[in-house]
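Participant: kindly generate the corresponding structure for this input.
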Amino acid sequence: MDLHYVVQGNGEPIVFLDSGGADLRDWEFIAPSLAKSYRCIAYDGRGAGQSPSPIEFGDYVEDLKNLLDFLDIDNTVLVGHSIGGRIATDFALTYPQRVSKLVLIGPGLTGYQFSPELVQRFEEIQSVAPNVEKMAQLSLELPSYQVVMTSPQRDRMVEMTKHNTLRGLEWQHLWKNLQVWGELPAIPPLNELRVKTLFIIGTQDSEDCFRIADLFKQVPDIRFAHIEGADHMPTLTHSLEVSSIIREFLGESKL
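Facilitator: Reported below is the predicted structural model:
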């Protein structure tokens, strides 16, 4: 297995999938808390953190399956943040027998059409490539990062964003000519998601994330938790609250 991963603790496994532009540092305040009772596995997705860049466009669902196979994990809790939540959802729909519970934090969603304003900002970010400093600056000026950028975690967020923006440029040739905003795949049938699901969202997250939350109301067994005053990065700014909500969802009431 060539993906970089870190394991902490023992017990029922929890696998963490980080946000886009981030890496397993997304979980550095969450995983240690949950590792008191669980076997916590955080990994860097292909092309991020310390994992190798893809040679061709890969299948992130199959990457996760291969990691679970490598670690001899037949069934696990998945905790996915942002794009990691999108991957975790797709995995749970593809391999439902391998997911015991699903925790989504401000997740993305396959097939979701982002608002024109956000599409324009993404295009502005790509237009200044390969200027990593400017790309990171434009990314972190998004309203959904206003809380983390005025928090004690600001420097950590800036460093992580710069690192993974630079990593993304390593495999820019794969997506340079891709019609990113062309025809989207269909939104998956969320009403067929049978695993018990927890959806966590900060009250200061983007309108797009709240629209995605509305779509997830189709899931038969889902609960929603709102974190007051958090933006798209509650894993960094509200880690104790996130950990407590996850722990309660998994059946424990105490930290």
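
Participant: use CA for all of it now, contacts and neighbours both
Facilitator: Will do.

Participant: which other helices and strands does the longest helix seen in the chain contact?
Facilitator: Using DSSP state H, we find that the single longest helix of the chain is helix 154-170. If you count contacts as 3 or more CA pairs under 8 Å, 6 or more residues apart in numbering; DSSP states H and E, helix 154-170 packs onto helix 132-140.

Participant: how many other residues sit next to Tyr60?
Facilitator: The number of residues packed near Tyr60 is 16, by other CA atoms under 10 Å.

Participant: now the longest helix of the chain, how far from the chain's geometric center?
Facilitator: 15 Å (CA atoms, centre = their mean, to the nearest Å).

Participant: quick one: buried residues of that helix?
Facilitator: Of the residues in helix 154-170, 154, 157-158, 160-169 count as buried by neighbour count, 16 or more other CA atoms under 10 Å.

Participant: for comparison, sequence B:
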Amino acid sequence: MMQSVKRFTYNGFTTEYFDLGPADAPAILFLHSIRSTKELFRLIMPAFLPQYRLIAADIRGHGGSSRQGPYTFAQVVEDLAHLLDHETIREIAIVAASFACVPAQLFAATYPQRVRKLVLLDGGFYNLGDLPGFRIDAQVRKYQQTVFSTLDDVHRAFARHHPGSTVPPAIAESEVEPDADGRYRFKLPVEALASYFQEYERFDRVALFSRLACPVLLLLSDEENMPLEEGKTFLRHAAADYLSRTRQARAVKIPGSQHLLMLSHPQETVSHTLRFLSE
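Facilitator: All right, here's what the predicted structure looks like:
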């Protein structure tokens, strides 16, 4: 299925993306999590075919897209607008994961006439800096120091990071590349990771949420999997606050699920998303 890889260059910046399904079908734009790639949706995309046309893009700095700044959510929105213009797609639904839920909402707020519906996969409903136990400097330092000797090490690390989830090799391998010594490091530049985290930390959520006009489905992971009690409480309150500020939104929690819902609970993620999109 994942054979239709395309590239589009605008002003020297290239976006790599999947374009699957009938060209005249309603379009869905899939946006992956931080450090990941368009491959993240490999397990769930077949369920949307042939009913929908699927565009899954590598966000700036990720995967096969150009690694050049600025690494900002505003720039991501501009990149996506140019991509959709290039493909002559006037209207879309967006399915976004984790950090990409913020630029997805920013796109919907900037181009309300272009977005039918938003599906937010466990992200974008709080400021990252408010999440208990999360420190950007520590995360960036750990990322910068991470190195794998072999691809087998990459696969084992992903399996540990996503317990109980099915992680196809293509997903893990799309995030890394060999360095000069033959070891494997993440493709996403360190400065991109830091910049996107900072954007996620400080975006004006009150202003952004108030600008949304389209229906929104917030699919939540099970907060009971959080290691800290403060984290569990924070996520419950953050989801409630989001719903109070975004009246056209509703939330559904998938029991037992991990943060990357499309990996831990692909069937439930597909079922909730398809039902919402068909309403």
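
Participant: how about the strands in structure 1?
Facilitator: With strands called from DSSP state E, structure 1 shows them at 5-8, 13-17, 39-43, 76-81, 99-105, 196-202, 222-227.

Participant: tell me which residues are up against the shortest one.
Facilitator: In other words, strand 5-8 of structure 1. Leu24, Ala31, Pro32, Ala35, Arg39, Cys40, Ile41, Ala42, Tyr43, Asp44 (CA atoms under 8 Å, 6 or more residues apart in numbering).

Participant: how about the helices in structure 1?
Facilitator: Counting by DSSP H, the helices of structure 1 are 31-34, 60-70, 83-94, 116-127, 132-140, 154-170, 172-175, 207-215, 234-237, 239-249.

Participant: tell me, stretch 227-239 of structure 1 lands on which residues of structure 2?
Facilitator: Per the alignment by TM-score structural alignment, stretch 227-239 of structure 1 matches residues 254-266 in structure 2.

Participant: what are the buried residues along that stretch?
Facilitator: Quick answer for stretch 254-266 of structure 2 (16+ other CA under 10 Å): Ile254, Ser257, Gln258, His259, Leu260, Leu261, Met262, Leu263, Ser264, His265, Pro266.

Participant: tell me how far the alignment partner in structure 1 of Leu118 of structure 2 lies from Gly229 of structure 1.
Facilitator: Matched by TM-score structural alignment, Leu118 of structure 2 corresponds to Leu102 in structure 1. Distance, Leu102 of structure 1 to Gly229 of structure 1, using CA to CA, to the nearest Å: 24 Å.

Participant: quick revisit: span of the match of stretch 227-239 of structure 1 from start to end?
Facilitator: Taking CA to CA, stretch 254-266 of structure 2 runs 10 Å from one end to the other.

Participant: could you do stretch 232-244 of structure 1 as well?
Facilitator: 18 Å.

Participant: show me what it is in contact with.
Facilitator: So stretch 232-244 of structure 1 is contacted by 26-27, 29-30, 33-34, 106, 144-145, 147-148, 151, 153, 200-202, 204-206, 227, 230, 253-255 (CA under 8 Å, 6+ apart).

Participant: make CSV out of the buried residues of stretch 254-266 of structure 2 and add distance to Tyr17 of structure 2.
Facilitator: Below are the buried residues of stretch 254-266 of structure 2 laid out as CSV (distance: CA to CA, whole Å):
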residue, distance to Tyr17 of structure 2
Ile254, 28
Ser257, 27
Gln258, 26
His259, 23
Leu260, 20
Leu261, 21
Met262, 18
Leu263, 20
Ser264, 23
His265, 24
Pro266, 21
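
Participant: quick check, nearest of those to Phe134 of structure 2?
Facilitator: His259 (14.5 Å; CA to CA).

Participant: tell me how far Met233 of structure 1 lies from Ala88 of structure 1.
Facilitator: For Met233 of structure 1, the distance to Ala88 of structure 1 equals 18 Å [CA to CA].

Participant: equivalent range in structure 1 for stretch 40-57 of structure 2?
Facilitator: Taking TM-score structural alignment, stretch 40-57 of structure 2 hits residues 26-43 over in structure 1.

Participant: that stretch: how far from the chain's middle?
Facilitator: For stretch 26-43 of structure 1, the distance to the chain centre is 15 Å (CA atoms, centre = their mean).

Participant: list the contacts of it.
Facilitator: In contact with stretch 26-43 of structure 1 (CA under 8 Å, 6+ apart) are residues 3-19, 23-24, 235-236, 239-240, 242-243, 247, 255.

Participant: Glu12 of structure 1 reaches Ile73, doesn't it?
Facilitator: No - counting by CA atoms under 8 Å, Glu12 of structure 1 does not reach Ile73; the two are 9.7 Å apart.

Participant: and Val77 of structure 2, what pairs with it in structure 1?
Facilitator: Here Val77 of structure 2 is matched to Val61 in structure 1, going by TM-score structural alignment.

Participant: check contacts around its match.
Facilitator: Val61 of structure 1 makes contact with Ile87, Ala88, Asp90, Phe91 under the criterion CA under 8 Å, 6+ apart.
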